[in-house]
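[1] everything below, folded, please.
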Amino acid sequence: MTDIAFHFGAPNKLEYVGRLLRKAVARGARLTVLAPPAQVQYLDASLWATSPTDFLVHAVDDGQAPHAMCPVVLTSRVHGALKNHSVLVNLTTAVPADFVQFERVIEVVSVDDDDRALARNRWKHYVQQGYEIQRHDLKLKGAE
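    Sure thing, here's the model as predicted:
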């Protein structure tokens, strides 16, 4: 069964995801980031704009070819070609289709009231499906 974790209280979701990706890749994880197209573009640009020592190898999924060698794939839709990634980071407002193909789903939630309300709906969906959820309060951790 897929592990589900919610990271609550991110002051800036996209900056937080950048740090999360670097830490996870350093530990050997392979991740797919699911986000709306504008956020995919922003994340791609921000990951390219980092210093050479902080650069994170990544690809933007164009739906044409699998990115089997890339530890991070940014995409706007989940599909079977992403099966070699074990972690899905969800930045969308809905429960991702086919999330069960991943070992772990990380839901990143900002401090925005609307974002928190949408996250509560996703939380309820996972619980209704029988998933136990890990909660991480980023305010208590200093957003690290």
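[2] all contacts plus neighbour counts: C-alpha atoms, from now on.
    Will do.
[3] what helix or strand is the one residue sitting closest to the centre of the chain on?
    Computing the C-alpha centroid of the chain and ranking residues by CA atoms, centre = their mean puts V89 first, at 1.5 Å. In the assignment (DSSP states H and E), V89 maps to strand 87-90.
[4] one more: N121?
    N121 belongs to helix 113-128 when assigned by DSSP H and E.
[5] what does that helix rub up against?
    Residues outside helix 113-128 that contact it (CA atoms under 8 Å, 6 or more residues apart in numbering): 93-95, 107, 109-110, 132-133.
[6] identify the farthest-apart pair in those residues.
    Greatest spacing in the contacts of helix 113-128, by CA to CA: S110 and E132 (21.0 Å).
[7] who has more neighbours out of these two?
    More neighbours surround S110 than the other of S110 and E132, with 20 against 15 (other CA atoms under 10 Å).
[8] how about this one, so we can line them up?
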Amino acid sequence: MAPRVQFYHNAENPLALACELASKAYASGRKVALRAPDAALARQLDQLLWSFEQQAFVPHVMAGTPLATETAVVIGHAESPTEWPHTEILFNLADDVPPGYERFRMIVEIVGPSEAHKQPARARWMHYKQKDLPLQAFDAIRREAL
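    The predicted structure follows:
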């Protein structure tokens, strides 16, 4: 089955939005892969997941660690090929189309407000559209469909 693709446009803080959406997915029993553009932002995601919401605990580890297959939320980055242990939801914060995206049930693309974020997002949208994947766009600020 082909993945569904959702784009969240104009995210003022893409990392915070990724943490919020990953927390909600985890709370509903889903397994999540978070893909950052680089190792530094992957570490930021890791730190943010520990502290972004006072009452929530989101168990997470970095991809490639021994506990990755047993942990609901796994963080990786585009600079290093990642073998994701789960294939339910992939949150992509990187500028490229994630390798192996076809294995996931859902891809969530989080796009910042700057033109530097929008240009690569347009290319990803066109890639998914050419593959005839179901696409849906949301405004990240208002949290409504576009």
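[9] please state their TM-score.
    Once superposed, the chains reach a TM-score of 0.88 (TM-score structural alignment, normalised by the length of structure 1), with 139 aligned residues with a CA RMSD of 1.7 Å.
[10] residue with max distance from the center of structure 1?
    Farthest-out residue of structure 1 from its mean C-alpha position, per CA atoms, centre = their mean: P52, at 22.7 Å.
[11] which parts of structure 2 are helices?
    14-27, 39-51, 115-130 (DSSP state H).
[12] R143 of structure 2 is nearest to which of these?
    Proximity to R143 of structure 2 (CA to CA) singles out helix 14-27 among the helices of structure 2, at 10.7 Å.
[13] settle this for me: R135 of structure 1 is touching H7, isn't it.
    Yes - proximity of R135 of structure 1 to H7 meets the contact threshold set by CA atoms under 8 Å, at 6.3 Å.
[14] who's more crowded, those two?
    Using other CA under 10 Å, the more surrounded residue of R135 of structure 1 and H7 is H7, with 19 against 13.
[15] okay, the contacts of helix 113-128 of structure 1 in JSON lines with distance to P71 of structure 1 next?
    Listed next are the contacts of helix 113-128 of structure 1 as JSON lines, based on distance: CA to CA, whole Å:
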{"residue": "T93", "distance to P71 of structure 1": "24"}
{"residue": "A94", "distance to P71 of structure 1": "24"}
{"residue": "V95", "distance to P71 of structure 1": "23"}
{"residue": "E107", "distance to P71 of structure 1": "19"}
{"residue": "V109", "distance to P71 of structure 1": "23"}
{"residue": "S110", "distance to P71 of structure 1": "25"}
{"residue": "E132", "distance to P71 of structure 1": "27"}
{"residue": "I133", "distance to P71 of structure 1": "25"}
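[16] tell me who's in contact with the aligned partner of G112 of structure 2 in structure 1.
    For G112 of structure 2, the aligned position in structure 1 is occupied by S110, per TM-score structural alignment. S110 of structure 1 makes contact with 8-13, 116, according to CA under 8 Å, 6+ apart.
[17] want to throw those into TSV with distance to Q41 of structure 1 and neighbour count?
    Formatted as TSV, the contacts of S110 of structure 1 follow (distance: CA to CA, whole Å; neighbours: other CA atoms under 10 Å):
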residue	distance to Q41 of structure 1	neighbour count
F8	23	21
G9	23	22
A10	20	21
P11	20	15
N12	16	14
K13	14	17
R116	23	17
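[18] how near is the counterpart of the residue nearest to the centre of structure 1 in structure 2 to N13 of structure 2?
    Under the alignment by TM-score structural alignment, V89 of structure 1 pairs with F91 in structure 2. As for F91 of structure 2, its distance to N13 of structure 2 is 14 Å (criterion: CA to CA, to the nearest Å).
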